[in-house]
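Asks: Could you look at this predicted model? Sequence included:
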Amino acid sequence: METIHGNLKGLKSSELKQLQKLYRQKIPVDAIATPEFAQRLAAISTDIGKPISTYINRRGQVIRVGVGTPRQTQIPPLELPRYGASRLCGIRCITTQAKAHPPNVDTLTTMAIQRWDALATLILSGSGFERRGGGPTGYIQSTYLAHLASQSSQEATESPESPAHWHVSSPLSLDILTKQDFLDLVEGLEEEFEREHVALEVEEGKERVLVVGIETQEMTREQFQHQLTELQRLVESAGGTVLDTLQQKRSHPHQQTVVGSGKVDEIALSAQTLGASLVVFDRDLSPAQVRNVETRVGVRVCDRTELILDIFAQRARTRAGKLQVELAQLEYLLPRLTGRGEAMSRLGGGIGTRGPGETKLETERRAIQKRISRLQKEVNHLQEHRERLRHRRQSQDVPSIAIVGYTNAGKSTLLNALTSAHIYTANQLFATLDPTTRRLVVPHATTHEPQTIVLTDTVGFIHELPPSLIDAFRATLEEVTEADALLQVVDLSHPAWRSQVESVSTILGEMPLAPGPMLMAFNKIDCVDSETLEAAKADFPQAAFVSAQDNIGLEPLRQKLGQLVHYTTCV
């Protein structure tokens, strides 16, 4: 279909026909362009008084003709051929330009983002697009040839017009441009990209991730850096590899694209240069923001909540954990159905949108709502089951303590050290998800006789825990509100341990029922300096200080747990 793209306003039907005839041109596979094609393009551009951009594949076929600059007429990212960091996209752009200067940064950035084979810019004769001169070479004054630059050639090509990502030639005659060996140029570039890609190759099966952080005015620089580091660890916990991290400081996120337009281009450029398969933002995004950024960047975009849900889906082992994760994922997905691919039709409110039957989108929405209702019933049954178990323990007068704390603080490791529970542990965020209850013998606070209590390891907390997770895991989190007391484990070796304590306190404060009394246990004291340890002891004199990994301070902790239980029974 000979569609002409771009700004067609004011064009005559005869001019449109001339543009459509460009689709019938065939370029030799080893040439960037032929003199005849270039002159014809320049003539039409001069006649209509507008730039023209044509896109040619490696078979020499013109696949797109647009009126406007390459930035205005570029191929939509989702329509581009599939390519990776070691390959070019297989398409070159031939464009016309009135002013006698190299292609601008916007055009070169578009080339780099879309990984064109090459960009040839034809400089028209005369002033602006005013037709002047004649003869077989009267339309073209000079040309420029641009292409991507490999890392190894960056130092040699560095200049104001040719920064790290591309190389731009000096002005060339049309004869020199059309005699360039196009296949030799492309094959040489892809060989260099392939060597560099192999050197940067990540472990097979791992997602290649670009992390994006937005520093807003309500956070300090230190808080932002801790938040960004945590996001990188979340990516690693999900099984991804962070290739690079981009940052932007804004008063508030952009309504359409989260970050500014220039930063979106930078993200797209980095994603294509590094071969990223996923872009992760450090905050929750609206469905429209995800769609807008994906359209501009050309790779999948994920927000913080979706990343955490993915980790939970990987970690869930029991049936209870799996159904709670599925419930949270579906509740997250439901409002984001609109725009998830062109295959899903839309319901509208105008002519042609009404009629019998349902759209695919509404059919899927209905199916998800039914599944959510079913899962909520199962979670309610799980809640009732856990309640019966708690009543049974309470009837036996066995005090219960719920272990809470920030993710990766060492809760499961501490439970293993105290009770030999053999729970899976790893230096990851949300390494364990399903709650585990174990018995522990502690000394009575007054008689010092052995007494039995139960410890329950709960799901780890995190800054701004997604609401869908809180709702789905209410059956698990009720262990916190129904326990006689809490044991909050804090990773003292973490630079932001005070902020993590505040985050846990905030989440506990939002519980529907107020939790019982709490004992603080500062973990990993073997990994901190004496100054940090003394500061924590001064601020929290009643706390326990332990190293669960090295079994340090466990006996004083048992004694404090006995005192905590005694306090709860007296109250």
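Replies: Here it is on my side, so go on. Numbering: from 1, shown residues only.
Asks: make it CA atoms for all contacts and neighbour counts henceforth
Replies: OK.
Asks: State the distance from residue 276 to residue 265.
Replies: From residue 276 across to residue 265, the span is 14 Å (C-alpha to C-alpha, to the nearest Å).
Asks: These two: which is more packed in?
Replies: residue 276 (22 against 19; other C-alpha atoms under 10 Å).
Asks: mind listing the strands for the stretch 151-300 of the chain?
Replies: Under the criterion DSSP state E, counting those that start in this stretch, the stretch 151-300 of the chain contains strands at 166-168, 207-215, 240-249, 278-281, 300-302.
Asks: Run a quick neighbour tally on residue 388.
Replies: 12.
Asks: chain center to the helix or strand containing residue 555: distance?
Replies: Remark: residue 555 resides in helix 554-570, with elements defined by DSSP states H and E. Chain-centre distance of helix 554-570: 44 Å, with C-alpha atoms, centre = their mean, to the nearest Å.
Asks: Run through the residues that contact residue 562.
Replies: Residue 562 makes contacts with 442, 443, 444, 445, as judged by C-alpha atoms under 8 Å, 6 or more residues apart in numbering.
Asks: Mark which of the residues you listed are buried, thanks.
Replies: Buried residues within the contacts of residue 562, counting neighbours by 16 or more other C-alpha atoms under 10 Å: 442, 443, 444, 445.
Asks: Could you check how many residues crowd around residue 217?
Replies: A count of nearby residues for residue 217, using other C-alpha under 10 Å, gives 11.
Asks: Quick one: the helices in the stretch 451-571 of the chain, in order.
Replies: Along the stretch 451-571 of the chain, the segments classed as helices by DSSP state H, counting those that start in this stretch run 467-472, 474-482, 497-509, 530-539, 554-570.
Asks: One more to weigh against that first structure:
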Amino acid sequence: MEKIYGDLKGLKTSQVKALQRIYHQRLPIDRVTTPEFAQRLAAVSTDINQAVCAYVDRRGHVIRVGVGSPHQTQIPVLELPRYGAERLCGIRCIATQLKIEPPSHSVLTAMAVQRLDAIALLTLTGTGFTRKGGGATGYIREGYLAHLVPHPEVQWAVSEPLSLDELDQQDFLDLAEGLEEEFRRVFVAQQVDTDHERVVIAGLMTDQMDEATFKNGLQEVARLVETAGGDVLQTLTQKRSRPHPQTVLGAGKVSDIALAVQTLGANLIVFNRDLSPAQIRNLEKRIGVRVVDRTELILDIFAQRAKSGAGKLQVELAQLAYQLPRLTGRGQAMSRLGGGIGTRGPGETKLETERRAIQKRLSRLQQEVDQLQAHRARLRQRRQHHSVPSVAIIGYTNAGKSTLLNRLTDAKVYAADQLFATLDPTTRRITIADEQADHSDGPRSLVLTDTVGFIQDLPPALMDAFRATLEEVTEADALIHVVDAAHPAWQAHIRSVMGLLAQMPVAPGPILLVFNKLDQASTDALELAKDEYPQAVFISAVNNLGLDTLRQKVLQLVDYAVAS
């Protein structure tokens, strides 16, 4: 039986059957609608005193009938045919409305989100004639024809009011094919790089955030997207007292995001916060493209950056720990009973099977991480046995830790202006000539370890998985905390790093604060930093400025750590 979509509450059986009979109609392929079809919709719409929508494919078949506006009855994006940014979906909507007004923004947005070929909006007014058996039939006063246009600033075009005869004379096939040809030319001219994700960033600002923190967080997400290999096309934000439990953002903003996705040809939405599996599922259903949260984005970058076996091991452990509670968000495929040899019997679901497999893999990875942890502990004990002091270089991601290690030790570690450019810790020996007069033992040796960069709200899965690496921080005799003095949020970065250090199971040793990128920082920022942290060292690792002073300060720091 043909399904009627929308709100059917209060409809009589005869009215539902009248709606179902719309499915039996067929339209010419070269006409938006016909007077006969339009009047049939008008009759049903007037009888139920509600708007009615009929969705028609290019063969003229009615494929969906709904009660309500095009916004209320739209086809879920995931159920639509996907032809890419250069094509329309091959479906037009013929809808009635009871008010005399042009298509509303919600109607046009629904058209854009679905990439409909066109919308014909028919306005009903008064009563026309009385049919046999009673019941008034409305007539069509006028209609509007709306369609998308391939223009970066104007998403759609709406006709002037048209009579039913004028609407009937529109050559629909010529219109649809002409639009697709224009879309195709624009698509080719843009030279879309298929190797890069085309990303729209979505941000929610709650009452617990201040404006500066929110903006810095969005900029950081944009840097993360670029680091992961994506192109940020647009950033959309909303301010709410608290996140919407189902979609994080309000329904109107979700529609705006869906519109931006269709207009810009985006294929990924990145949120500035963590999302629940249900929220991801709801958002993907409404927007029609993949949705990831901040944690998943960071995990993806870590997966790209991990080069050593230890790094890959820890990244996989973090990814599986993240995925395990989110398996239920992957749709019906995870809840079907297994089929085939080895899956019959007790009726274990695919979800249970995959969850069990992940738990087994997690247990094995956990054992390997424990072995890695023990191996690093033996290396540290060997250094301690030879009385070689160790210093760990820590700091917010992209503060310049790897560049500093290269300058001090000639380590040749990969360094770039990227977030998490290096992931695997690197340990190098350094010899420093002690310039203090009361020392006569000559040059002194110690080891420097470059650690993984910290970030605000570091995902718990990463904290746990990388404990073997982070122990290099807690077991070091002293720490060099590198700060990007040129970053506008350097104070927040310091707080984030110190907050993460406070979560370590073992309190770290003494810390030397080092402000890097002296050559790029503003005078005001440097003066503020010197006032707040008079004991800090100011350097430019790239330009080799202040490194001699840093070396002597490191020796003093190690002496203090050993003495205490």
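Replies: Now that the structure is in, tell me what you want to look at. Owing to the predicted nature of the structure, the values given are computational and were not obtained by experimental measurement.
Asks: And for residue 328 of structure 1, the neighbour number?
Replies: Residue 328 of structure 1, neighbours per other C-alpha under 10 Å, totals 25.
Asks: Tell me who's in contact with it.
Replies: 309, 468, 469, 471, 472.
Asks: Make CSV from the strands of the stretch 151-300 of structure 1 and add mean neighbour count and distance to residue 261 of structure 1 to it.
Replies: Converted to CSV, these look like this (neighbours: other C-alpha atoms under 10 Å; distance: least, C-alpha to C-alpha, whole Å):
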stretch, mean neighbour count, distance to residue 261 of structure 1
strand 166-168, 22, 20
strand 207-215, 22, 14
strand 240-249, 17, 11
strand 278-281, 22, 15
strand 300-302, 19, 16
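Asks: surely residue 442 of structure 1 meets residue 455?
Replies: No - shown here, residue 442 of structure 1 and residue 455 do not form a contact pair, counting by C-alpha atoms under 8 Å, at 11.3 Å.
Asks: and the helices of the stretch 451-571 of structure 1, which is most packed in?
Replies: Mean neighbour count (mean count of other C-alpha atoms under 10 Å) peaks for helix 474-482 among the helices of the stretch 451-571 of structure 1, with a mean of 21.
Asks: Need the residues that contact it.
Replies: For helix 474-482 of structure 1, the external contacting residues (C-alpha under 8 Å, 6+ apart) are 379-380, 382-383, 386, 390, 402-404, 435, 456, 458-459, 470, 486, 511, 513-516.
Asks: on average, how far is it from the matching bit in structure 2?
Replies: Mean deviation of helix 474-482 of structure 1 relative to structure 2 after superposition (mean C-alpha distance after the TM-score superposition for structure 1): 0.3 Å.
Asks: equivalent range in structure 2 for that helix?
Replies: Aligned using TM-score structural alignment, helix 474-482 of structure 1 spans residues 467-475 in structure 2.
Asks: what range in structure 1 matches stretch 247-263 of structure 2?
Replies: Taking TM-score structural alignment, stretch 247-263 of structure 2 hits residues 257-273 over in structure 1.
Asks: in structure 2, which helix has the most residues?
Replies: In structure 2, assigned by DSSP state H, the helix with the most residues is helix 350-385.
Asks: how much does that helix stray from structure 1?
Replies: Averaged out, helix 350-385 of structure 2 is 0.7 Å away (mean C-alpha distance after the TM-score superposition for structure 1).
Asks: Give me the buried stretch members for that helix, please.
Replies: For helix 350-385 of structure 2, by 16+ other C-alpha under 10 Å, it's 350-352, 355, 358, 362, 365-366, 368-369, 372-373, 376-377, 380.
Asks: And for whichever residue in structure 2 pairs up with residue 369 of structure 1, nearest residue in space, chain neighbours not counted?
Replies: Residue 369 of structure 1 maps onto residue 359 in structure 2, with residues paired by TM-score structural alignment. For residue 359 of structure 2, ignoring the flanking residues on the chain, the nearest one in space by C-alpha to C-alpha, 6 or more residues apart in numbering is residue 324 at 7.9 Å.
Asks: residues in contact with the counterpart of that neighbour in structure 1?
Replies: Counting by TM-score structural alignment, residue 324 of structure 2 lines up with residue 334 in structure 1. Each residue near residue 334 of structure 1 by C-alpha under 8 Å, 6+ apart is listed here: 365, 368, 369.
Asks: List the contacts of residue 216 of structure 2.
Replies: Residue 216 of structure 2 touches residue 489, counting by C-alpha under 8 Å, 6+ apart.
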